[in-house]
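>>> Sequence and computational prediction follow.
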Amino acid sequence: MPKITQAKVLIISTNGFEQSELEFPRDQLREKGAQVHVASLDGKSIKGWEGADWGREAEADLRIEDADPTQYDALVIPGGQINPDLLRVEPAVIALVRAFAHQGKTIAAVCHAPWVLIEAGIATGREMTGYPSIRTDLKNAGAKVLDEPVVCDSAIVTSRNPDDLKAFVSKIVEEIEEGRHNQKAA
C-alpha cells in the first residue's frame, strides 16, 4: 500500500483557478508529505481568481504537455469557472486526464473542474458532484449526480466548492493510499 509520504501528485491549472482550490490541496498534500508539482500550459506561473478579482500567482514546475503520468500517483484539477473552461479545450490536458484514468490512478476535480472529466470522456456511468451550475452538464454526460461534499467512484474524486476542500483532500489521501484502481469502463 502506498503512503502519502511517498506519493507524487500533479496539479494541472491555468490562469483563473479558484485561489483556495489550488492552494489548499497543494499545501495540505505537501504538509502530509506528498511531493506536489503544479503544471501549467506554458510552464510559467499562473494567476488565481479570488472573490471578484484576480488573486495571487502560483508557481508552476512544468508544462502540462511535459508531465509524465507514469511518474505520479494522483492528478488534481482545481476549479473556478475560468480555469477548467480553458483547460478542457487543450488536447494535452485531455490526453493527460485519459492517461491517468487508463492507469487507474486517482483523479480529483473540484467545483467546475469536472468539466475537464466530461471532455475526457470519463464521467459516463460514474457517481460525481460539482458546482451547481455544472450538474446538468454532468448529468448530460451520463454521470449520476449527487449533492455531497465529496463523491468518489473508482478513484475519481469530485467535490462541489471551496467549503468541501477538507473532505476533498482527505479523500485524495485515502484514494492514493488505496493504490491503483481497476479502470471502470465508460
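Cool, got the structure.
>>> C-alpha from now on. contacts and neighbour counts both.
OK.
>>> What is the burial count for Arg135?
Close neighbours of Arg135, defined as other CA atoms under 10 Å, add up to 22.
>>> just checking, it touches Glu127?
No - the pair Arg135 / Glu127 is not scored as a contact, 11.5 Å apart, by CA atoms under 8 Å.
>>> what is in contact with those two at once?
Val145 (CA atoms under 8 Å, 6 or more residues apart in numbering).
>>> Which residue ranges of the chain form strands?
8-12, 17-18, 35-40, 46-50, 53-58, 62-63, 74-77, 106-110, 127-128, 144-145, 150-153, 156-159 (DSSP state E).
>>> so what does the fourth one touch, helix or strand wise?
The criterion is 3 or more CA pairs under 8 Å, 6 or more residues apart in numbering; DSSP states H and E, and the helices and strands that strand 46-50 contacts are strand 17-18, helix 19-31, strand 53-58.
>>> what sits up against the shortest one?
Think strand 17-18. Contacting residues not belonging to strand 17-18 are listed as 47-50, 78-84 [CA under 8 Å, 6+ apart].
>>> that older thread, ranking the helices and strands packed on strand 46-50 by burial, who's on top?
A comparison of the helices and strands packed on strand 46-50 by mean neighbour count, using mean count of other CA atoms under 10 Å, puts strand 17-18 on top with a mean of 29.
>>> Next one for the comparison:
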Amino acid sequence: MLEGKTIAFLAAPAGVEQVELTEPWKAVKDAGGTPKLISTEEGEIQAFDHLDKGDRFPIDATVGQARAADFDGLVLPGGVANPDFLRMDPKAVRFVRDFFDMGKPVAAICHAPWTLIEADVVRGRTMTSWPSLRTDLRNAGATWQDKEVVVCHEAPSTLVTSRMPDDLKAFCEATLDAFA
C-alpha cells in the first residue's frame, strides 16, 4: 500500500506521547512504507506515557537537514509538550508548512494541531483534536468536530486529525488511506 513511500514523523526532543508515535510508525512500516524520525535536535528523542518517561528513539535528521520534498507525507504525534515545543521552533513550523505548500498529506493527533495553528494551515479546514484545543482551532479559522477521526480534503493537501490515543486504530487507517 505504501511501497516506495517515505513518511516523516516530526517530534520534539522530549514530550511526544509514545503510543501516538509508535502505533502510526508501525502502521506505516506494516504497509510497506519507510518512516523517518525528524526532530529539532540531533541524537534521540524522549517519549512519554502521559507524564511518565517512556522509551528513547534515535532521530534520522533534524528539521534543518530534512526537506519536505523528500517525503510523501507527514505525521505529527501528540503529547502536550511536543507540539508546544515544535510551534516555538521556526524551522519546525516551516517544515510543516512546506508539506501543505506542496500538497502533501499530513496527519496530526491529540495536541499536534497546535503546530498546525502556528504554521497557519488550519483556516477553512474541518478537524478534530484533544478537546482542549477546540477553541484554539476555531479561533484559527477551523471547524472543530468531536469525532475519532476527521479527514479534510480541502486543497492543497489532505489533513487527517484524531483526538487521543483511544482513536489510534481509526487514525492509523485514515492516515494510511491518505498516504496511499
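Thanks, I have the structure now. Just so you know, these numbers come straight off a predicted model, no measurement behind them.
>>> Could you tell me the TM-score of the two chains?
Superposed pair, TM-score by TM-score structural alignment, normalised by the length of structure 2: 0.94. Supporting alignment: 175 aligned residues with a CA RMSD of 1.0 Å.
>>> re the thing from before, buried ones from the contacts of strand 17-18 of structure 1, can you make that a ChimeraX selection?
Here is the ChimeraX command that selects the buried residues among the contacts of strand 17-18 of structure 1 (16 or more other CA atoms under 10 Å):
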select :47,48,49,78,79,80,81,82,83,84
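>>> could the contacts of strand 17-18 of structure 1 go into a markdown table alongside distance to Ala58 of structure 1?
Formatted as a markdown table, the contacts of strand 17-18 of structure 1 follow (distance: CA to CA, whole Å):
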| residue | distance to Ala58 of structure 1 |
| --- | --- |
| Lys47 | 6 |
| Gly48 | 7 |
| Trp49 | 11 |
| Glu50 | 13 |
| Pro78 | 12 |
| Gly79 | 14 |
| Gly80 | 15 |
| Gln81 | 17 |
| Ile82 | 15 |
| Asn83 | 13 |
| Pro84 | 16 |
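>>> Closest one to Val36 of structure 1 out of the contacts of strand 17-18 of structure 1, please.
Of all those, Val36 of structure 1 sits closest to Pro78, with 13.7 Å by CA to CA.
>>> was I right about that closest one contacting Thr14?
No - counting by CA under 8 Å, Pro78 of structure 1 sits too far from Thr14 to count as a contact (9.4 Å).
>>> so what's the residue minimising distance to the centre of structure 2 closest to, chain neighbours aside?
Nearest to the mean C-alpha position of structure 2, by CA atoms, centre = their mean, lies Leu76 at 1.2 Å. The shortest distance from Leu76 of structure 2 to any non-neighbouring residue, by CA to CA, 6 or more residues apart in numbering, is to Ala108 (4.6 Å).
>>> Check Val19 of structure 2 too.
Pro165 is the one closest to Val19 of structure 2 (CA to CA, 6+ apart), at 7.0 Å.
>>> what residue of structure 1 matches up with the one you found?
Counting by TM-score structural alignment, Pro165 of structure 2 lines up with Pro162 in structure 1.
>>> I'd say that match and Ser20 touch.
Yes - in this structure, Pro162 of structure 1 is within contact of Ser20 by CA under 8 Å, at 6.6 Å.
>>> Next, the contact list for Leu29 of structure 1, please.
4, 35-36, 169, 173.
>>> Quick check, Pro83 of structure 2 in contact with Ala112.
Yes - using CA under 8 Å, Pro83 of structure 2 is in contact with Ala112, at 5.1 Å.
>>> how near is Thr136 of structure 1 to Glu18 of structure 1?
Distance of Thr136 of structure 1 to Glu18 of structure 1, computed by CA to CA, to the nearest Å: 21 Å.
>>> Please name the nearest non-neighbouring residue to the equivalent of Glu18 of structure 1 over in structure 2.
Mapped onto structure 2 by TM-score structural alignment, Glu18 of structure 1 lines up with Glu17. Nearest non-adjacent residue to Glu17 of structure 2, counting by CA to CA, 6+ apart: Gly79, 4.4 Å away.
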